[in-house]
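In: Mind looking at a prediction? Sequence and model below.
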Amino acid sequence: MDTSITVKVISGLMILLLIIRLLGKKELSQFTPFDFVYLLVIGGFLEESVYDEKVSVWEVLYTIILWAILIYFIEAIVRKFDKIKPIIKGEPAIIINDGELNIKELKRNKLESEQLRTMLRQQGIFSIKELKFAILEPNGQLSIMKNEAYSPVTAEMLHLHPAKSSLSHQLIDEGRIKEKNLKFIDKDREWLLSQLNKEGYRDIQEIFYAEWSEESGFTIKTNS
């Protein structure tokens, strides 16, 4: 039994290294969801078969080699046919286009506005007003291009004096008031409704996204 386990583990490791080579020289952050599935399935094969005496070494080898061959052909097809690549690997999605939040792409990629804000904060962006473009990559990462007005280097080179920056707070998410955020900035619902009326918005349900900062005021995106 010990010999069988040893052979299974060694064989599995060799095939796993081969599959990693087939996936190419990528960092883990560059792996697409399909790439992770490849490796997870291999791990499942090994986990289920190593200590199962009913599964022979040859069955393990056959299963893993077959899986590796399938991966090889899928990768080859993806490289050869551009039309198939988006289906298998996914494609970039422009979430913010020329400073405008693309709600349709946000929903299509099952990305909530607060998730988007979290991803932006991780890159040092605290308001969508700072961005010109934001692209959701197939691996789930967010690539950004800052608006020229919010580029520190450009402002310094042109001797500009941009307004003092302050933290923005999301106050409305898909027609719902975020009471916790209102409380954090020491405001209440009445204040928010009054400010929205001044901005020309009387129905909260028509607002998809609204953020506010002390320096810049409101940034509002409606459902239309």
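Out: Ah, there it is. In this text, all values refer to a predicted model and were calculated from it rather than measured experimentally.
In: CA only for contacts and neighbour counts going forward, please
Out: Noted.
In: now the helices for the chain?
Out: Applying DSSP state H to the chain gives helices spanning 2-22, 33-49, 57-80, 85-89, 103-108, 113-121, 152-157, 179-184, 189-198.
In: of all the ones you listed, which lies closest to Ser143?
Out: Ser143 lies closest to helix 113-121 among the helices of the chain, at 9.4 Å (CA to CA).
In: quick one on the thing from earlier: now the helices of the chain in CSV, with distance to Ile144?
Out: Below are the helices of the chain laid out as CSV (distance: least, CA to CA, whole Å):
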stretch, distance to Ile144
helix 2-22, 29
helix 33-49, 21
helix 57-80, 26
helix 85-89, 21
helix 103-108, 15
helix 113-121, 9
helix 152-157, 15
helix 179-184, 26
helix 189-198, 29
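In: of all those, which lies closest to Ile128?
Out: Nearest of the helices of the chain to Ile128, taken as CA to CA: helix 113-121 at 8.1 Å.
In: what does that closest one rub up against?
Out: Residues from elsewhere that reach helix 113-121, judged by CA atoms under 8 Å, 6 or more residues apart in numbering: 106, 126-127, 142, 173, 209.
In: wait, Leu106 sits on Ile96?
Out: No: between Leu106 and Ile96 there is no contact under CA atoms under 8 Å: 9.1 Å.
In: Please identify which of these two sits among more neighbours.
Out: The neighbour comparison of Leu106 against Ile96 (other CA atoms under 10 Å) goes to Ile96, with 22 against 18.
In: got the contact list for the more buried one?
Out: Residues in contact with Ile96 (CA under 8 Å, 6+ apart) are 102, 131-135.
In: Compare the contacts of helix 113-121 and tell me which has the most neighbours.
Out: Within those, most neighbours by other CA under 10 Å means Tyr209, with 23 neighbours.
In: Determine the number of other residues adjacent to Asp52.
Out: With other CA under 10 Å as criterion, Asp52 counts 13.
In: next, the one to line up against it:
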Amino acid sequence: MNLETIYRTFIVFIAGYLFLRVTGKKAVSQMHTFDLLYIFVLTNIISTPVEVSNVGKAILYGAITVILYKIFIRLSLHNKLRWILYESPTVLIRNGDIDRKGLKKARMPVNELLSHLRVKGYTDTRNIALAVMEGTGSISVIPKSKYRPVQPNDLNISVKKEYIPIPLIMDGQIIYHNLKYLKLEQGWLMNEVKKMGEKVENIILATFLDNGKLFIDNNEIINHRKDPYYYKPGEDN
């Protein structure tokens, strides 16, 4: 490994970062600039031996790219450097008013902003306290307090602790480590399946509920033909 190899890889990495930074957050939606650049560069390096028979050089450049990526990620953990390496969030709506400067900076037309709000379940900009384009290009929306969903705490209602059903059978296969976690025997599971008139291989999903019972979703779909509540788009109706 010589100095020129490291230098050339570093220059490519920095140049790519600057190009993506200039392009804007919309182009790197759901990913930070560094992450996207890392994938682009590494993919290109790995695919090089397909065109040029020089596997050793490709592996060397790939290793340098990984090291550079790790260094930049480590630097981004420091608050002062983070604001230099990553783009700051861009305000698009503040207290019900659209921020024109924010839209211009994000290169986003109003109709696209409205479509993002609809995806989040909001149709009126006046109901939004804050809408922000994050560094990853995703849109965060915080509604005004009177337009947000009602929380149990607002009504002084106490709710039970959230429980995530634990899969015991998936795609016709028993999840043995979950059985072990619950300290249940396979015999118990097979007995429950038998009581419901099912076979393990026909079960798409079976979960252990908080009440200690087994819920089974099999492969059978009940025929709801002509029922408007079960309309299915297409020509299969």
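Out: Happy to help now that I have it. Fair warning: this is a prediction, and the values are worked out from it, not measured in the lab.
In: before we move on, back to that, and of the contacts of helix 113-121 of the first structure, the nearest to Leu70 of the first structure?
Out: Nearest to Leu70 of the first structure among the contacts of helix 113-121 of the first structure, with distances taken as CA to CA, is Leu142, at 29.9 Å.
In: shouldn't that closest one be in contact with Ile135?
Out: Yes: between Leu142 of the first structure and Ile135 there is a contact at 5.6 Å, judged by CA under 8 Å.
In: Burial check on the aligned residue in the second structure for Val41 of the first structure, number of neighbours?
Out: Aligning on TM-score structural alignment places Val41 of the first structure opposite Val41 in the second structure. Applying other CA under 10 Å, we find 18 residues neighbouring Val41 of the second structure.
In: repeat for Lys80 of the first structure
Out: When neighbours are counted by other CA under 10 Å, Lys80 of the first structure registers 11.
In: any idea how far Phe73 of the first structure is from it?
Out: From Lys80 of the first structure across to Phe73 of the first structure, the span is 10 Å (CA to CA, to the nearest Å).
In: tell me the SS of Leu189 of the second structure?
Out: Judged by DSSP: H, G, I helix; E, B strand; the rest coil, the three-state class of Leu189 of the second structure is helix.
In: ok, it - contacts?
Out: Taking CA under 8 Å, 6+ apart, we find Leu189 of the second structure in contact with no residue.
In: what does it align to in the first structure?
Out: Aligned partner of Leu189 of the second structure by TM-score structural alignment: none.
In: Quick check: Leu189 of the second structure vs Pro167 of the second structure, distance?
Out: According to CA to CA, Leu189 of the second structure and Pro167 of the second structure sit 12 Å apart.
In: How about Ala129 of the second structure?
Out: 39 Å.
In: Isn't Ile94 of the first structure up against Phe133?
Out: Yes: at 7.3 Å, Ile94 of the first structure and Phe133 qualify as touching, with contact defined as CA under 8 Å.
In: The second structure: which residue goes with Phe126 of the first structure?
Out: Using TM-score structural alignment, the partner of Phe126 of the first structure in the second structure is Thr123.
In: ditto for Ile103 of the first structure
Out: Under TM-score structural alignment, Ile103 of the first structure pairs with Arg100 in the second structure.
In: Check the second structure and tell me which residue is nearest its centre.
Out: The structure's the second structure has its C-alpha centroid closest to Gln30; by CA atoms, centre = their mean the separation is 7.5 Å.
In: Please work out how many residues are found near the closest residue to it other than its chain neighbours.
Out: Closest residue to Gln30 of the second structure apart from its sequence neighbours, by CA to CA, 6 or more residues apart in numbering: Thr136 at 4.8 Å. By the criterion of other CA under 10 Å, Thr136 of the second structure has 20 neighbours.
In: So the equivalent of Thr136 of the second structure over in the first structure versus Leu28 of the first structure, what's the distance?
Out: Under the alignment (TM-score structural alignment), Thr136 of the second structure maps onto Asn139 of the first structure. As judged by CA to CA, Asn139 of the first structure and Leu28 of the first structure stand 10 Å apart.
In: Now Ser145 of the second structure: closest residue in space, sequence neighbours ignored.
Out: Ala129 (8.0 Å).
In: The one you found and Lys144 touch, don't they?
Out: Yes: contact criterion CA under 8 Å: Ala129 of the second structure and Lys144 qualify, at 4.6 Å.
In: okay, and the common contacts of these two?
Out: Asn95.
In: What residues does Val57 of the first structure make contact with?
Out: When contacts are counted by CA under 8 Å, 6+ apart, Val57 of the first structure touches 4, 7-8.
In: cutoff 6 Å now
Out: Counting by CA atoms under 6 Å, 6 or more residues apart in numbering, Val57 of the first structure makes contact with Lys8.
In: Same question for Lys83 of the first structure.
Out: Lys83 of the first structure is in contact with no residue at all, counting by CA under 6 Å, 6+ apart.
In: Mind telling me what it corresponds to in the second structure?
Out: That one, Lys83 of the first structure, aligns with Lys80 by TM-score structural alignment.
In: Fine by me, we can end here.
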